[in-house]
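Chemist: The sequence and its predicted three-dimensional model are supplied below.
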Amino acid sequence: MKPVLRLALLAALCAGALLLSVRLGAVRLGVREVLDALRGAGDPTTVAIVQRLRVPRSLLAALVGGALAASGAVFQALLRNPLAEPYVLGVSGGAAVGAVAAIVFGVGASSAGVGLAAFAGAAIAIVVVLRMAASVGPTLDTRILLLSGVVAGAFFNACILLVLTFADTESFRSALFWMMGSFSGATWREIGLLAVLAGPALAVLFALARPLNLLAVGEETAQYLGVRTERVKLAAYGTASLLTASAVAVSGVIGFVGLVIPHIVRMTWGGDHRFLIPASVLLGATFLVLADSLARTVAAPTELPIGVVTAFVGVPFFLWILRRRGA
């Protein structure tokens, strides 16, 4: 099957997942009811449920899933490590520090304030990790970059625990719920902001697909073939990290999407990043939309944190990868 047809199939799968997500919930809706509500026709209550609650939530889940999966594919190529994912470089830790501090100390009284604090924390983490890695030598050593991310992540986790010691019961619960991820407060404003940030970032990553293919083989080979490796590494790291930061700011910490999805695509269709990145976007969007649907319905009326659902899928897959590498 040609790559274009594969992408079309994945796009159709994503569209089906979105339609299923909008139908499922406390009030089950038929396909005709959903289509009528999208046009603003039919029962006013159904229109409100579809347009104000379910569609924004499903679209935000799709955008976040696509962003995290694309970032994971890029980090695995950049670090030449199949176990790399967007959160391994401390981005999620920095975002969590910002969000938890905003919740505990009342700086961010609204979801927008918490999201802004999370994005600021993630941006600081990106700069810190990059400076740590760059201070070792004139070139950006990906091994040092990985170690810097791990160290920074451990430090940010300690900061989170420190901030939580000053939290009351309500703020502690809110901070914990944010760190497990949720789309319950999805709004059209958040969707617009994430789309504005994610669109150019994904375009940059698509443009870097060929250099990433060469970097995956080796830096010396890439340089011999005319790739400016340092520029590519900086552009890939910065763009993928900002993409992750944007996703974390609107959804909280949702793990394993960036680890699992690129591997599924790579094992099924190969590792050409010209196909891997867009396919990861579509499959990541589908996966997180379905995971969110499961989180909303499996224990209804209680809603599970989305991070719990993705972890139940991601942890066994992670252990399987470790075992396979060991063998």
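Modeler: Good, I have the coordinates. Numbering: from 1, shown residues only.
Chemist: switch to C-alpha atoms for all contacts and neighbour counts from now on
Modeler: Noted.
Chemist: Residues contacting the helix or strand harbouring residue 113, please?
Modeler: Under the criterion of DSSP states H and E, residue 113 resides in helix 111-134. Taking Cα atoms under 8 Å, 6 or more residues apart in numbering as the criterion, the residues outside helix 111-134 that touch it are 89-99, 102-103, 107-108, 140-141, 144-145, 148-149, 152, 185, 238, 241-242, 245-246, 248-250.
Chemist: tilt between the host helix or strand of residue 200 and helix 111-134?
Modeler: Taking DSSP H and E as the criterion, the element that holds residue 200 is helix 188-207. Here helix 188-207 points in a direction 20 degrees away from that of helix 111-134 (axes from the mean of the first three to the mean of the last three Cα atoms, to 10 degrees).
Chemist: Among the contacts of helix 111-134, which lie within helices?
Modeler: By the criterion of DSSP state H, membership of the contacts of helix 111-134 in helices covers 91-99, 102-103, 144-145, 148-149, 152, 238, 241-242, 245-246, 248-250.
Chemist: And the helices in the stretch 201-327 of the chain, which stretches?
Modeler: Listed from the start of the chain, the stretch 201-327 of the chain has helices (DSSP state H, counting those that start in this stretch) covering 209-217, 219-224, 229-251, 257-269, 273-297, 306-326.
Chemist: for the ones you listed, which one ends up most surrounded?
Modeler: Highest mean neighbour count among these (mean count of other Cα atoms under 10 Å): helix 273-297, with a mean of 25.
Chemist: okay, now the one to match up with it:
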Amino acid sequence: MSSLGLAMPVGDENKDKPTDQIEVSSPPRLAQRSRVWRFGFALVLLSAALVLLGVGVGSTGWESVATMWEQTLAMQIVWDIRLPRTLGAWLAGSLLGLSGAVAQGLFRNPLADPYLLGSASGASLGVSTALTLFGVSPFATAWLVRLGLTGAAFIGAVSAVLLTLLLARGVQHTLRLLLAGVIVGVVLGAVGSLVTMLRPDIVQAMQAFMLGSTGFIGWSACAVMVSVLVMCVLASVALSHALDGLSLGEATAASLGLPLPQMRAALVVVIALSAGTAVAQAGLIVFVGLAAPHLVRSVVKTTHASLIVLASLMGAVLLTAADILSRWLIAPQELPVGVLTAILGGGYLLRLMHSQRRYENGGGL
């Protein structure tokens, strides 16, 4: 008898079974659900603390909110600049975390990120095209002013996803969809680089977009992101049982009677809408959508319904913290928030890979 068999008490239901057939019971579902709720509550509290901290961080470093409350000009700065920027970072991170969790569940790949369907390259091409057309003609300038660079980025991101779906001939085959997204991303990225090379005067603006920034987010952008976030959370949670089924394999999910083509199409729309909205408002911010679901899984094991909500909260915490650091580290100057997310997210994933390699080697270095 193994040491595990000696340690586990044998109940009445197992007394007639051989030792090697005794089932070790999993943790009670109630305890697991309680742990999920506690973790979610902790993320909400951390989000609230970060929002308060972000309101007090400006070009001069940290300032007390109580002190600023007595100054009319300071409170106007908080209301018009710092608060919408901090909330915008929280919302953009939440959208990226949600889309990352959905993408990893849809493609059954822990390395999938929100930009896997070509939305990042499409958004950058849309921005470079819009910047190139400024000043070409009075009609084009007026149209682009009304549209805005955020609208151009969103249209570019959604158009890239539609091109991916066209190239993959729908959503029936996950592998074909994945390969089509990679191809579209490479091609549109090359076209965007060509446009930037032909117009050197837009290089600085494109660099700011590629590195990501929350400095231009206002209340209207926050309203747009809130609306999209609510829709995407409701849709993805409603479709989470499809992701649970896909985690067991395509054949098993089909045998459960799930309408996989329709559900895949809806999940692709969620990924495109959430990632496209975040990119349009904050630029290309990397690693948040990739790292947020990993961080959640390292703490709790749960179904995709809870994972999506927790990954959304985790992405919000990550981007809000990165935004605060980008303003505070070298104040009064500012670091691009995408640089910090790349460094922190990349470092975390490297540590994760190193830990996994040590585990596979039996704990050796």
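Modeler: Good, I have the coordinates. The shown structure was predicted, so the numbers you read here are calculated from the model rather than taken from an experiment.
Chemist: Give me the TM-score for these two chains.
Modeler: TM-score for the superposed chains, counting by TM-score structural alignment, normalised by the length of structure 1: 0.91, backed by 317 aligned residues with a Cα RMSD of 1.9 Å.
Chemist: before we move on, the earlier item: Throw together a PyMOL command that grabs the buried residues out of the contacts of helix 111-134 of structure 1.
Modeler: One line in PyMOL is enough to select the buried members of those, burial here meaning 16 or more other Cα atoms under 10 Å:
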select buried, resi 89+90+91+92+93+94+95+96+97+98+99+102+103+108+140+144+145+148+149+152+238+241+242+245+246+248+249+250
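Chemist: hang on, the earlier thing: mind putting the helices of the stretch 201-327 of structure 1 into TSV with distance to residue 26 of structure 1?
Modeler: Shown next, in TSV, are the helices of the stretch 201-327 of structure 1 (distance: least, Cα to Cα, whole Å):
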stretch	distance to residue 26 of structure 1
helix 209-217	42
helix 219-224	53
helix 229-251	22
helix 257-269	26
helix 273-297	8
helix 306-326	17
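Chemist: Which of those helices sits closest to residue 10 of structure 1?
Modeler: Nearest to residue 10 of structure 1, of all the helices of the stretch 201-327 of structure 1, is helix 273-297, at 6.0 Å by Cα to Cα.
Chemist: count of neighbours near the equivalent of residue 115 of structure 1 over in structure 2?
Modeler: Structural alignment places residue 115 of structure 1 opposite residue 150 in structure 2 (criterion: TM-score structural alignment). Neighbouring residues of residue 150 of structure 2 were enumerated by other Cα atoms under 10 Å; the total is 22.
Chemist: now swap in the one 3 residues further on and tell me
Modeler: A total of 31 residues lie near residue 153 of structure 2 under the criterion other Cα under 10 Å.
Chemist: Now for the closest residue to it other than its chain neighbours: which residues touch it?
Modeler: In this structure, residue 153 of structure 2 finds its nearest non-sequential neighbour in residue 123, 4.2 Å apart by Cα to Cα, 6 or more residues apart in numbering. If you count contacts by Cα under 8 Å, 6+ apart, residue 123 of structure 2 has them with 152-157, 160, 276, 279-280.
Chemist: For those, give me a markdown table that also has distance to residue 353 of structure 2.
Modeler: Rendered in a markdown table, the data for the contacts of residue 123 of structure 2 read as follows (distance: Cα to Cα, whole Å):
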| residue | distance to residue 353 of structure 2 |
| --- | --- |
| 152 | 37 |
| 153 | 33 |
| 154 | 33 |
| 155 | 35 |
| 156 | 33 |
| 157 | 30 |
| 160 | 31 |
| 276 | 29 |
| 279 | 27 |
| 280 | 31 |
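Chemist: thinking again about what came up before, where's the match of residue 115 of structure 1 relative to residue 202 of structure 2, distance?
Modeler: Residue 150 of structure 2 sits 16 Å away from residue 202 of structure 2, going by Cα to Cα, to the nearest Å.
Chemist: same deal with residue 280 of structure 2?
Modeler: Shown here: residue 280 of structure 2 relative to residue 202 of structure 2, a distance of 17 Å by Cα to Cα.
Chemist: Would you check the span in structure 2 matched by stretch 223-243 of structure 1?
Modeler: Under TM-score structural alignment, the alignment places stretch 223-243 of structure 1 onto residues 254-274 of structure 2.
Chemist: how far is that stretch from where the chain is centred?
Modeler: The gap between where stretch 254-274 of structure 2 is centred and where its chain is centred comes out at 18 Å by Cα atoms, centre = their mean, to the nearest Å.
Chemist: element containing the residue most central in space within structure 2?
Modeler: Here the mean C-alpha position of structure 2 is nearest to the C-alpha of residue 96 (Cα atoms, centre = their mean), at a distance of 2.0 Å. Assigned by DSSP H and E, residue 96 of structure 2 falls within helix 83-107.
Chemist: among the helices of the stretch 201-327 of structure 1, which is nearest residue 30 of structure 1?
Modeler: helix 273-297 (15.6 Å).
Chemist: Measure the mean distance from the closest one to structure 2 post-superposition.
Modeler: Its matched residues in structure 2 lie on average 0.9 Å from helix 273-297 of structure 1 after superposition (mean Cα distance after the TM-score superposition for structure 1).
Chemist: Distance from the chain centre to that helix, please.
Modeler: Between the centre of helix 273-297 of structure 1 and the centre of its host chain there is 10 Å, according to Cα atoms, centre = their mean.
Chemist: Where in structure 2 does that helix fall?
Modeler: Mapped onto structure 2 with TM-score structural alignment as the criterion, helix 273-297 of structure 1 occupies residues 304-328.
Chemist: And for stretch 152-159 of structure 1?
Modeler: Taking TM-score structural alignment, stretch 152-159 of structure 1 hits residues 184-191 over in structure 2.
Chemist: Now do the buried residues in that stretch.
Modeler: 184-185, 188-189, 191.
Chemist: can you redo those as JSON lines with distance to residue 143 of structure 2?
Modeler: Written out in JSON lines, the entries for the buried residues of stretch 184-191 of structure 2 read as follows (distance: Cα to Cα, whole Å):
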{"residue": "184", "distance to residue 143 of structure 2": "27"}
{"residue": "185", "distance to residue 143 of structure 2": "27"}
{"residue": "188", "distance to residue 143 of structure 2": "23"}
{"residue": "189", "distance to residue 143 of structure 2": "25"}
{"residue": "191", "distance to residue 143 of structure 2": "23"}
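Chemist: Good, wrapping up.
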